[in-house]
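**Student:** Structure for the following, please:
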Amino acid sequence: MITWLNNKIDQLLQPELLRPENLGQLHPGDYVPIPSDIVLPSIITAFAFVLIRHIFDRLVVYPIGTYFGLKDSIPRKNTFDHPVLEQEYKNSKSPTSDVILVLSKKTGISERTIQFWFKKRKKQDKVSGIKRLSDSSWSFAFYFVLSWYGIYVLSNKQWSTKTEDCWKGWPLLTVSNDMYYYYLLELGYYISYIYMLFTDHKRKDFLEFFIHHNVTVILLILSWSVNVVRIGALVLCIHDPVDYLLTFAKSAVYCKKHRVADVCFVVFLFLWILTRLIVYPYVVLYSVYIELPTLAENDINIKTLDSSLVIQFLKALLVVLQVLHVLWTILIFKSAATKFTRGELQDARSDSEDDEKDEDDDDVLNDENFKEMSNNNTGNDGIGQ
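**Tutor:** Below is the predicted model:
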């Protein structure tokens, strides 16, 4: 069954990439990428990462979070059920005064009580500090380890500094064992993180992250299938070192170590601009859009590669990544601006509604109309429609 599945994967993702005459040119021990060698192993690796994540939470995150006074759960204060208000809550968690007025007329509930209802309803969705720390700490641990592993792997590769060599000799570009494991771990992580996006706390930029991680998975699989692993490894190595700085800064914020977070954020901001807005476009995109077509003019194999639909698709995905870089840069600068206006580093890439202050909590609890409806918990009964 596994053999049959692997054969189907190879037929789908790598149809006749290497002809018999190509294979005859390989030296004993040389290895060129085969899709079945990484697709199923990466799925198994993804399951392993999910399991390791749970162990990491229990052995590392929870003790650290508890030490810094973070709570594993948030007290839930019941609110009365009401389908009309619940439906509006799905549309907007902070309705305008005009919408509240309409809801008041529709339900027969006072505007003040409706305002209280929305405040209490939002508190039910708040995410605990431990869960936030879990997300950022896990990302930090992965990116920290893999970024330095990637730098180690690429440090002795000539093509890492001379990007023309990412293409010369295709399709007989051999892959070393360390490169294989680098790709396998990265692919397994991003597959696992797509799942974790649905299980971790809600993000303001959920869609951007979902697109980014799916694009990354597709890039990794396709680049492996057509043996353009070298340029793919450069993309990974450019991205990872910056990400662990951001996730560490977020972890420091959750642990109330704002000075540490500020220092990390400044370093992160500098490296983000350097890698995402300068190195990535002027190294990766330049190599893909300028060097590759130039080499294709004098090499029939590279010309075949450059004119293939797969490479055109990969080129488009690399541009999508750059668009996401620009969008995230805007969010990051908003976060930096918030630092100067509020004096506290905010996570512009998470749902800011979860960070609301609780100044009016006592008023909410003590409001007589609200207490009566909460105690009755009657839904529509006794409420005018």
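**Student:** switch to C-alpha atoms for all contacts and neighbour counts from now on
**Tutor:** Noted.
**Student:** can you count the residues close to V127?
**Tutor:** A total of 19 residues lie near V127 under the criterion other Cα atoms under 10 Å.
**Student:** check contacts around the closest residue to it other than its chain neighbours.
**Tutor:** Nearest-residue entry for V127: H201, 6.4 Å, with adjacent residues in sequence omitted and distances by Cα to Cα, 6 or more residues apart in numbering. Remark: with contacts taken as Cα atoms under 8 Å, 6 or more residues apart in numbering, H201 is in contact with V127, K131, R132, D135.
**Student:** Adding distance to N6 and secondary structure, write the residues you listed out as a markdown table.
**Tutor:** Compiled in a markdown table, the contacts of H201 are given as follows (distance: Cα to Cα, whole Å; DSSP: H, G, I helix; E, B strand; the rest coil):
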| residue | distance to N6 | secondary structure |
| --- | --- | --- |
| V127 | 42 | coil |
| K131 | 38 | helix |
| R132 | 38 | helix |
| D135 | 33 | helix |
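**Student:** And this one, please, so the two structures can be compared:
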Amino acid sequence: MDLLPDLWKQEYWLPPGVTWKDMEQLADSNRPEPQDLLVALPLSLGFVVLRHVFERFLAPPLCRYFGVKKRSRMPAGSFPQLEVFYSQRSSHPTQKEIASLMLLCGKTQRQVEMWFRRRRNQDRPCQTKKFGEAAWRFFFYLAAFVAGFFSLIDRPWFWDHRECWRQYPFQPLERAHFWYYMLELGFYFSLLLRISVDIKRKSAKMFHYGTGWKKTCDSLFVVFSVVFLVTRLVIFPSKLIRATLLLSMEVFEPFAGYYFFNILLMVLQVLHIFWAGLILRMVFKFLKGKLEKDERSDEESVTEEEEDNSEDENLDQSRDCYWEKSKETLNSRLSALTNNCVLNNLTHQRLSLPNRMTKSQ
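**Tutor:** Coordinates of the predicted model:
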């Protein structure tokens, strides 16, 4: 029971010599409170509704404009025993389970594996749904960037980072910044509410799903790479981490919150370096003309769907090839049979020719 009061000790969150009572000198309208976080909960529900409206009414016209179409998928077929196993046990059976399913439904191993592959593809989101998810994030992030830029551009501490710590921690919270934080938090809460049905997609994937937009997608990839590397590897450590780690020490002495938040920023910078490594590897492949997929994305669903399509194409090709070979074999046999018939007739006529000559004499 004493854990919660200890968590809010002023020594943890405030510089030395500052107490929670000192923070009360700020006006109530300008002082942030922990209960303000509850404002993000109804906002998250509003984002869920707004997203539903976007994907229902705005995403379909955008799909048609970008040429995004649903790919036809081969149906798995009706096999009750396999369907029960798929829904109740696993969508990826082991080799031992496949062997038992072969005996249960009287199918070959190839047929059972093909059924599970097609059945998994039926549950995956189609291209239009993926496009709608990417488009929703694209428009939100674009609006958030514009709103954040214009709410910060005229503030003195946007240009001089020493201004961030002037009069700290007795700094009023402006209403524009308050609502910006709450809207951002509400948006990410809405993603948590839909995390079980969503697949994380990049905003640039919109052009990847469309037809005839390859150059646009490549251009956006180049822009994204440059912006990411500059902002995450140059601006973030040289400006933000420098301000929190070094410039703040000109105003107050270190305390627990100082170490806590700076450690989190350092962990984030390590992740930036890791992601930058992946992006640079993609850029290298892009320059060599060998970039085929986004290495940051989950490859399993895309790879398996492509394998399923290739399997179907190979199956169709094998059927066509088998039919062509069958026709060739049939034609050769008919030709041989015809030749034999003609040869037999000629032989018979040659043998019967002397008899007919004798009879005529």
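**Student:** Quick TM-score on the pair, please.
**Tutor:** In this superposition the chains share a TM-score of 0.69, using TM-score structural alignment, normalised by the length of structure 2; 296 aligned residues with a Cα RMSD of 3.6 Å.
**Student:** rewinding a little: report the secondary structure state of the residue nearest to V127 of structure 1.
**Tutor:** coil (DSSP: H, G, I helix; E, B strand; the rest coil).
**Student:** Show me what it aligns to in structure 2.
**Tutor:** Taking TM-score structural alignment as the alignment basis, one finds that H201 of structure 1 is matched in structure 2 by I199.
**Student:** ok, back up a step: nearest to G343 of structure 1 among the contacts of H201 of structure 1?
**Tutor:** For these, the residue nearest G343 of structure 1 by Cα to Cα is R132; the value is 21.0 Å.
**Student:** Aligned to that closest one, what sits in structure 2?
**Tutor:** Here R132 of structure 1 is matched to K130 in structure 2, going by TM-score structural alignment.
**Student:** Please identify the buried residues of the host helix or strand of V84 of structure 2?
**Tutor:** Here V84 of structure 2 sits within helix 80-88, counting by DSSP states H and E. Neighbour-count burial for helix 80-88 of structure 2 flags L82, E83, Y86 (criterion: 16 or more other Cα atoms under 10 Å).
**Student:** gap between the first one and D308 of structure 2?
**Tutor:** Same thing as L82 of structure 2. Using Cα to Cα, to the nearest Å, one obtains 18 Å as the distance from L82 of structure 2 to D308 of structure 2.
**Student:** which stretches of structure 2 form strands?
**Tutor:** Counting by DSSP state E, one finds no strands in structure 2.
**Student:** what residues are up against the residue sitting nearest the centre point of structure 2?
**Tutor:** Centroid-nearest residue in structure 2: R201, 3.3 Å away (criterion: Cα atoms, centre = their mean). Neighbouring residues of R201 of structure 2 by Cα under 8 Å, 6+ apart: K130, E133, A134, S297.
**Student:** Please check the residues you listed and keep the buried ones.
**Tutor:** The neighbour count (16+ other Cα under 10 Å) marks K130, E133, A134 as buried among those.
**Student:** okay, now the nearest residue to the last one once chain neighbours are set aside: neighbour count?
**Tutor:** Spelled out, that is A134 of structure 2. With Cα to Cα, 6+ apart as the criterion, A134 of structure 2 has its nearest non-adjacent residue at 4.8 Å, and that residue is S203. S203 of structure 2 is surrounded by 20 other residues when neighbours are defined as other Cα under 10 Å.
**Student:** what's near enough to touch S203 of structure 2?
**Tutor:** Contacts of S203 of structure 2 were listed using Cα under 8 Å, 6+ apart, and they are A134, A135, R137, F138.
**Student:** With H52 of structure 2 as the reference, measure out to the match of R132 of structure 1.
**Tutor:** Relative to H52 of structure 2, K130 of structure 2 is positioned 14 Å away (Cα to Cα).
**Student:** what's the answer for L268 of structure 2, then?
**Tutor:** L268 of structure 2 sits 32 Å away from H52 of structure 2, taking Cα to Cα as the criterion.
**Student:** what do we get in structure 1 for R232 of structure 2?
**Tutor:** That one, R232 of structure 2, aligns with R276 by TM-score structural alignment.
**Student:** Isn't its match up against H325?
**Tutor:** Yes: if you go by Cα atoms under 8 Å, R276 of structure 1 and H325 touch, sitting 6.2 Å apart.
**Student:** Look at these two and report which has more neighbours.
**Tutor:** A count of neighbours by other Cα under 10 Å puts R276 above the other of R276 of structure 1 and H325, at 22 against 19.
**Student:** since we're on the aligned partner of L152 of structure 2 in structure 1, how many residues are nearby?
**Tutor:** In structure 1, the residue paired with L152 of structure 2 is L154, using TM-score structural alignment. Other residues near L154 of structure 1 number 19, with proximity taken as other Cα under 10 Å.
**Student:** and the residue nearest to L154 of structure 1 when sequence neighbours are not counted, what does it touch?
**Tutor:** On the basis of Cα to Cα, 6+ apart, the spatially nearest residue to L154 of structure 1 that is not a chain neighbour turns out to be S160, at 6.2 Å. Residues in contact with S160 of structure 1, defined by Cα under 8 Å, 6+ apart, are L154, C166, R230, L234.
**Student:** residue in structure 2 matching S307 of structure 1?
**Tutor:** When structure 2 is aligned by TM-score structural alignment, the residue opposite S307 of structure 1 is F255.
**Student:** And that match, how close does it get to F261 of structure 2?
**Tutor:** Between F255 of structure 2 and F261 of structure 2 the computed distance is 11 Å (Cα to Cα).
**Student:** right, and L324 of structure 1 touches E208 too?
**Tutor:** Yes: when contacts are counted by Cα under 8 Å, L324 of structure 1 is listed as touching E208 (7.1 Å).
**Student:** Show residues contacting the host helix or strand of H213 of structure 1.
**Tutor:** When elements are assigned from DSSP H and E, H213 of structure 1 belongs to helix 206-225. Judged by Cα under 8 Å, 6+ apart, the contacts made with helix 206-225 of structure 1 from elsewhere in the structure are 13-14, 33-35, 39, 183, 187, 190-191, 193-194, 197, 229, 232, 310, 314, 317, 321, 324.
**Student:** Which ones among those map onto helices?
**Tutor:** Within those, membership in helices is found for 13, 39, 183, 187, 190-191, 193-194, 197, 229, 232, 310, 314, 317, 321, 324, as judged by DSSP state H.
**Student:** between those, which is nearest Y289 of structure 1?
**Tutor:** With Cα to Cα as the yardstick, the closest approach to Y289 of structure 1 among these comes from L314, at 11.0 Å.
**Student:** and that closest one, what does it touch?
**Tutor:** L219, L222, S223.
**Student:** Would you format those as JSON lines with distance to F248 of structure 1 and neighbour count included?
**Tutor:** Converted to JSON lines, those look like this (distance: Cα to Cα, whole Å; neighbours: other Cα atoms under 10 Å):
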{"residue": "L219", "distance to F248 of structure 1": "26", "neighbour count": "21"}
{"residue": "L222", "distance to F248 of structure 1": "31", "neighbour count": "21"}
{"residue": "S223", "distance to F248 of structure 1": "30", "neighbour count": "21"}
